[in-house]
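**Q** what would the 3D arrangement of this be:
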Amino acid sequence: MIRVLVVDDEELVRSGLRMILEVASDIVVAAEARDGTEALAAVARHRPDVVLMDVRMPGMDGLSAAVEMSRMAEPPKVVMLTTFDLDEYVHTALRAGAVGFLLKDTPPRDLVAAVHTVAAGNAMLAPAVTKRLISSFAERGPTRSEHARKRLTELTAREYEVVCAIARGLSNAEIGRELTMSEATVKAHVSRSLAKLGLDNRVQAAILVHDADLL
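**A** Below you'll find the model as predicted:
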């Protein structure tokens, strides 16, 4: 069972998200919160697998809460909710450890699929809007690109191929088919690559590749 925490300052939005998510037999909304402060307390108390959290809220906003959650010993997988498809706060949240973001008008079926995706350990890179965000807000320039490329030289040739595939939005299964390896082997390469690069998740790896301007 996938346990989800829904965080939004509007009760109507929270209720709507709960109704959508709990249609799935393997998802339960473990708790709701109205702002970042309540969200942090709810994570500590209910230990959700996934947090769906609004970016903009009174008091502690979603960005600040995402940063705090990333510092927890066992952080949940955070997906930011926003009404803006090119919101600079979302990019900052990705760098803080969030695994992706969704627009609030995401179709119900896609929302449920997104929860399944992040719960399985994959980043929200498939939606076109996420790719636009990474492409638009990745901080490039000669110095940053050079630094990103230097970091990537720490990887083996195979690890480099896997990380570039992640940046293209491929899932572990898709990477396995493309590079002719088992999904378990792909997962091992992903874990080793993240450890070598000092990164927390696949989204940060994708941003690094985009920073290096290699796609």
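**Q** C-alpha from now on. contacts and neighbour counts both.
**A** OK.
**Q** which ones are touching the residue nearest to the spatial centre of the chain?
**A** Centroid check for the chain by C-alpha atoms, centre = their mean gives Val99 as the closest residue, at 0.9 Å. Val99 makes contact with Lys77, Val78, Val79, Val118, Asn122, Ala123, Met124, Asn201, Arg202, Val203 under the criterion C-alpha atoms under 8 Å, 6 or more residues apart in numbering.
**Q** can you lay out those residues as JSON lines showing distance to Ala195?
**A** As requested, those are exported to JSON lines (distance: C-alpha to C-alpha, whole Å):
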{"residue": "Lys77", "distance to Ala195": "18"}
{"residue": "Val78", "distance to Ala195": "20"}
{"residue": "Val79", "distance to Ala195": "22"}
{"residue": "Val118", "distance to Ala195": "19"}
{"residue": "Asn122", "distance to Ala195": "16"}
{"residue": "Ala123", "distance to Ala195": "17"}
{"residue": "Met124", "distance to Ala195": "20"}
{"residue": "Asn201", "distance to Ala195": "10"}
{"residue": "Arg202", "distance to Ala195": "11"}
{"residue": "Val203", "distance to Ala195": "14"}
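**Q** one more, please, to line up against the first structure:
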Amino acid sequence: MLLVDPAPMHRSGLRMVLAAAGGASRAGTIGSAGGGPGGAAGHADDAAGGAAAPEIVVVGETGDGAEAVELARRLLPDVLITEIALPRLDGHAVARAVSQGGLPVRVLILTDHDSDEEVLAAITAGAGGFLRKDAPAHEVTAAVRAVAVGGAVITPMVLARILARVAEALPAPETTTTSKLDALTDREREVLVHLARGHSNAEIAGALLVSETTIKTHVGHVLTKLRLRDRTQAVVLAYETGLVKPGS
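**A** The predicted structure follows:
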């Protein structure tokens, strides 16, 4: 875990929250240098099966955006948690540098700046999660674990605003093109619908009466075929194409 915030007190408080959540676990490590998302995903599967959740370890911290990118390249933490307002490079630029650099590092934005523009900019830049700083400690640690294994997390109230905005921008149903979805099988479309409704892999597996491993495979195929980076982009595309409509 790499912490990036210009306020030392904020970094200290976040470090304490993460230490309290992860210190008692021994199943694995989120945040260890060179750990990589693949290893974290394996530990998450163990946790789902009843073993302890991966330990959360802070491997570095900084209050500077440019230094954050350098530390990300050198330490390769599973997750980089960053504020938006930073010296030299802001949080969006940090997320963009990590994403475009092909680093096996996921970015979680933790900020008080939650305007629609900030959220959309974060998603576009490649962030895998967006939370307000006033989120409860358990939501922060849950978001860290979810982002570490490739999930996407957005504060519920913020997500509701964003989806409403996406809905307003959608074309009329009769003019909506679904050609982007032609590459998907019927089952993959079903999975995409569930993703757009915010369902977890476990919930989708239960609804479709298949294993969670099968769902993970389908999700991977959906992202690959549609050339999407993560689940957040999949949700947006599902609404843009009219596959899922607001309130459905």
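**Q** still on that earlier bit, excluding its backbone neighbours, what's nearest whatever residue of structure 2 lines up with the residue nearest to the centre of structure 1?
**A** Aligning on TM-score structural alignment places Val99 of structure 1 opposite Gly128 in structure 2. Leaving out its chain neighbours, the residue that sits closest to Gly128 of structure 2 by C-alpha to C-alpha, 6 or more residues apart in numbering is Ala152, at 4.9 Å.
**Q** what lines up with the one you found in structure 1?
**A** Aligned by TM-score structural alignment, Ala152 of structure 2 pairs with Ala123 of structure 1.
**Q** show me what Val55 of structure 1 aligns to in structure 2.
**A** Per TM-score structural alignment, the equivalent position to Val55 of structure 1 in structure 2 is Ile84.
**Q** you'd agree its match is up against His92?
**A** Yes. The criterion here is C-alpha atoms under 8 Å, and Ile84 of structure 2 meets it with His92 at 6.4 Å.
**Q** common neighbours of those two, please.
**A** With C-alpha under 8 Å, 6+ apart, Ile84 of structure 2 and His92 have no common neighbours.
**Q** how close does the longest helix anywhere in structure 1 sit to structure 2?
**A** Scanning structure 1 for the helix with the most residues, using DSSP state H, yields helix 183-197. For helix 183-197 of structure 1, the mean deviation from structure 2 after alignment is 0.6 Å (mean C-alpha distance after the TM-score superposition for structure 1).
**Q** so what does whichever helix or strand comes after that helix touch, helix or strand wise?
**A** Using DSSP states H and E, the next helix or strand after helix 183-197 of structure 1 towards the C-terminus is helix 202-211. Packing partners of helix 202-211 of structure 1 (3 or more C-alpha pairs under 8 Å, 6 or more residues apart in numbering; DSSP states H and E): helix 88-95, helix 128-137, helix 142-152, helix 157-167, helix 183-197.
**Q** residue in structure 1 paired with Lys225 of structure 2?
**A** Going residue by residue (TM-score structural alignment), Lys225 of structure 2 aligns to Lys196.
**Q** give me the number of residues near its match?
**A** Per other C-alpha atoms under 10 Å, the neighbour tally for Lys196 of structure 1 reads 13.
**Q** which residues of structure 1 does the biggest strand by length in structure 2 align to?
**A** Across structure 2, the longest stretch assigned as strand under DSSP state E is strand 106-111. Counting by TM-score structural alignment, strand 106-111 of structure 2 pairs with residues 77-82 of structure 1.
**Q** same check on stretch 5-17 of structure 2?
**A** Taken onto structure 1 by TM-score structural alignment, stretch 5-17 of structure 2 occupies residues 8-20 there.
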